[in-house]
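Undergrad: Dropping the sequence and predicted coords here.
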Amino acid sequence: MDPTRGSEIVKTRPVLVVSPDAMNQRVESVVVCPLTSQLHPLWASRVACDCDGLPSEVAVDQICTISKSRLGKTLGKLDAATAAEVRAVIRLLYAEN
């Protein structure tokens, strides 16, 4: 997927792993949503969060699969309410109606 096109997110950035633990233990890749400090509070596909002290958003509209070898250190964990909101947005965007 290189070079990137259009509105694809580029550069190294933090991600939120959204694939289930059971899957993550069995395969060499993980499903992630990138985090961004470019805030779009009116976008239904973004979830506000804090990333290492910086106001950020989980870019659910940019969900993708990456190799586990791309993962760096763990920066933290979402609180339960934000995690539930991310799951709801994933269902809204990607589940069949």
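TA: That came through fine. Numbering: from 1, shown residues only.
Undergrad: from here on, contacts and neighbour counts on C-alpha atoms
TA: OK.
Undergrad: Skip the chain neighbours and tell me the closest residue to the spatially most central residue of the chain.
TA: Geometric centre of the chain, nearest residue: C33, 1.6 Å, by C-alpha atoms, centre = their mean. Counting by C-alpha to C-alpha, 6 or more residues apart in numbering, I63 is the residue found nearest to C33 once chain neighbours are left out, at 4.5 Å.
Undergrad: another one to put next to it:
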Amino acid sequence: MQAFRWGIFLANLDPVIGSEQGKTRPVLVISDEQINQILPVVNVLPITSKKANRTIYPNEVLLEKGIAGLSNESIVLCHQIRTLDKKRLIKKFGMIDSSDLKKQVIETLSFQLGLEK
């Protein structure tokens, strides 16, 4: 049984419309593992490389270089929540193990969705 939650996978996000995050890029799986083992889909947050002087917004989480196999400092885009068929997941880079980082993603996602109000 493959674990998905908190895993960072390379995924094909195309085709997209408008401002949706696209291309083949890393994504963070956030859906509950019990559901991941039952359904053919997972909920993900796209990840983008951090450019120099790029502002990190309140609905984004910074990932340091090397976390879960990422080769660059990166940003988790909590405002770009997607549901993907598992067939879009190309390969697994690694897992987020830090409980502090998991908590930060959950809090940022809750902020984005207005769940803490």
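TA: Everything's here; your move. Keep in mind that this is a model prediction, so the values were computed, not measured.
Undergrad: chain center to the longest strand anywhere in structure 1, what's the gap?
TA: Counting residues, the longest strand in structure 1 under DSSP state E turns out to be strand 29-36. When C-alpha coordinates are averaged (C-alpha atoms, centre = their mean, to the nearest Å), strand 29-36 of structure 1 and its chain have centres 4 Å apart.
Undergrad: any idea where the strands of structure 1 begin and end?
TA: 15-17, 29-36, 46-51, 54-59, 64-67.
Undergrad: so what corresponds to the residue nearest to C33 of structure 1 in structure 2?
TA: When structure 2 is aligned by TM-score structural alignment, the residue opposite I63 of structure 1 is I81.
Undergrad: picking up where we left off before, and the residue nearest to the centre of structure 1, what's its match in structure 2?
TA: In structure 2, C33 of structure 1 lands on L45 (TM-score structural alignment).
Undergrad: T108 of structure 2 versus that match, what's the distance?
TA: Look at L45 of structure 2 and T108 of structure 2: by C-alpha to C-alpha, to the nearest Å, they are 11 Å apart.
Undergrad: where do the contact lists of these two overlap?
TA: C78 (C-alpha atoms under 8 Å, 6 or more residues apart in numbering).
Undergrad: give the contact list for P41 of structure 1.
TA: Counting by C-alpha under 8 Å, 6+ apart, the residues that P41 of structure 1 touches are A48.
Undergrad: distance of it from V89 of structure 1?
TA: 14 Å.
Undergrad: Straight-line length of stretch 27-47 of structure 2, end to end?
TA: 5 Å.
Undergrad: now do stretch 21-32 of structure 2
TA: Stretch 21-32 of structure 2: ends 22 Å apart by C-alpha to C-alpha.
Undergrad: what comes up buried for that stretch?
TA: Neighbour counts using 16 or more other C-alpha atoms under 10 Å place Q21, R25, P26, V27, L28, V29, I30, S31 of stretch 21-32 of structure 2 among the buried residues.
Undergrad: Out of those, which comes closest to F93 of structure 2?
TA: Checking the buried residues of stretch 21-32 of structure 2 against F93 of structure 2 with C-alpha to C-alpha, the nearest one is P26 at 8.2 Å.
Undergrad: Quick one: map the closest one onto structure 1.
TA: By TM-score structural alignment, P26 of structure 2 lines up with P14.
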